[in-house]
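Participant: Compute the structure for the input listed below.
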Amino acid sequence: MPALTNLFSMHFLHTHKNLIPVVLLAALSIYTILTVLLVPVYQDGEAYQRAFTPAHYGAFAAVLLNLLAYFFFRQFFKPMLLLTLGLTLFSIINFLPDNVRFNFGFGDVGVGFSILGLGLVLLYYLLNKPVAHAFINQRITATPTPEQAARRRRQRIDQFKHNFARKSDESLQLMLQEQKVLPDALSAARELLQERQASTEISKK
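Facilitator: As a prediction, this is how the structure comes out:
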């Protein structure tokens, strides 16, 4: 019987694994509500009542929308969850009583990330590791087929030809002699010269 219970639990967790972050966020929301309502904040020895922020209300609404999407509109659940994780990561919504984040500064520009949001993104990645790896391999690091590589090279050459269309023959020839540009740019210059030469010969006839 315990083995059957464990098997059922594992199957349930595997089937509903993407609900785990939402359940965690719901628990944090309840904790935050109780903390804000019942636990004062002390400053200079005086107790002050906490208050909910717009980021809190956004977080509570996000939990509700994620639960509704999961149980009634499943096709919208994953986009809704990813949006929630993104908003949490950038501290636009907050599931904790206080906003716990770390900031990176680049001169006058600063970027802040929520520690909770970072943890949730990592949790979601671990729960969906095979799918995430497949997405990365297919969309980001996939090796193009020879046909795809040739098509992309053709597109780059055509773009260079468009950019070089107003250059004189002398400029194109100098470009070929100096060999200081990308190979696709050299191919574009060479093709332009050949096309112009062919056009000149036809016009002479």
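Participant: From here on, just use CA atoms for contacts and neighbour counts.
Facilitator: Noted.
Participant: can you pull out the helices in the protein?
Facilitator: In the chain, the helices defined using DSSP state H lie at 2-15, 20-38, 54-72, 77-89, 115-127, 129-139, 146-164, 169-178, 183-204.
Participant: one more to line up against the first:
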Amino acid sequence: MNLLRLHKNLLPLLALAALCLYTILVTLFSKVYYEGAYFTRTFDFRHYLAFAAVALNLVVYFCARPWFKFTLIGMLLPGLLDLLSFTPDRISLGFGVTDAFRLSIQPLSLLFIAAYYFLNRTSSRRFLRAYVLPAPTQQRATHYQEQVTQFKATLGRKPDDSLRLMLHDEKLVAAAREAAKQLLHERENTKSSISGKTEN
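Facilitator: I've put the predicted structure just below:
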């Protein structure tokens, strides 16, 4: 179980590698029947890019894992835009008025993006909050500070041990945990200043 948890990000990549292997076998050893005749399948540039991307991600995962998330994003985003093809036949959903202005979305890459998001929910949300979602406005920041002040007034009589427990209680809202943190910090500063005066 620990091994699966440790290599959870490898499992979808192995599934994608198996799909690429299936694509290679189907393309090499099967033909397409069209209008009464059989035609040999061929690879296009999207296939070659997909195979190279999967191979690169496997190498990076085992040899340079800190870079894996970057190469993974570099594979899944072009795949989502239908620039890579992992399957024998091209499967995409097109949106647009004309062929010249048509956006193609690949459902398979979207599925793998969802899988990786599910496997890394905490870090994904942290990344989205840091780099994708808009920064909080001044009004939100002011409202948050008001909440912290209210919680400090409410929690002011609680002992230090209770406040320390609150710091790690994920069920509490962020403003309550911040209030507990500030109260502990203020009490420590007060104790330090009193100790300094006593020594003098």
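Participant: of the helices of structure 1, which approaches Tyr48 of structure 1 most closely?
Facilitator: Nearest of these to Tyr48 of structure 1, taken as CA to CA: helix 20-38 at 10.5 Å.
Participant: Mean deviation, the closest one versus structure 2?
Facilitator: Taken over the aligned residues, the distance from helix 20-38 of structure 1 to structure 2 averages 0.8 Å (mean CA distance after the TM-score superposition for structure 1).
Participant: Structure 2: matching residues for that helix?
Facilitator: Against structure 2, the aligned range for helix 20-38 of structure 1 is residues 11-29 (TM-score structural alignment).
Participant: Check the offset of the matching stretch from the chain's centre.
Facilitator: 24 Å (CA atoms, centre = their mean, to the nearest Å).
Participant: Show me what counts as buried in it.
Facilitator: Leu13, Leu16, Ala17, Leu19, Cys20, Thr23, Ile24, Val26, Thr27 (16 or more other CA atoms under 10 Å).
Participant: returning to what we had before: I'd like the helices of structure 1 as TSV, with distance to Gly45 of structure 1 appended.
Facilitator: Formatted as TSV, those follow (distance: least, CA to CA, whole Å):
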stretch	distance to Gly45 of structure 1
helix 2-15	47
helix 20-38	17
helix 54-72	26
helix 77-89	32
helix 115-127	29
helix 129-139	49
helix 146-164	68
helix 169-178	76
helix 183-204	71
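Participant: The ones you listed: which one's closest to Ala47 of structure 1?
Facilitator: Proximity to Ala47 of structure 1, assessed across these by CA to CA, is greatest for helix 20-38 (11.6 Å).
Participant: which secondary structure elements does that closest one contact?
Facilitator: Helix 20-38 of structure 1 sits against helix 54-72, helix 115-127, with contacts defined as 3 or more CA pairs under 8 Å, 6 or more residues apart in numbering; DSSP states H and E.
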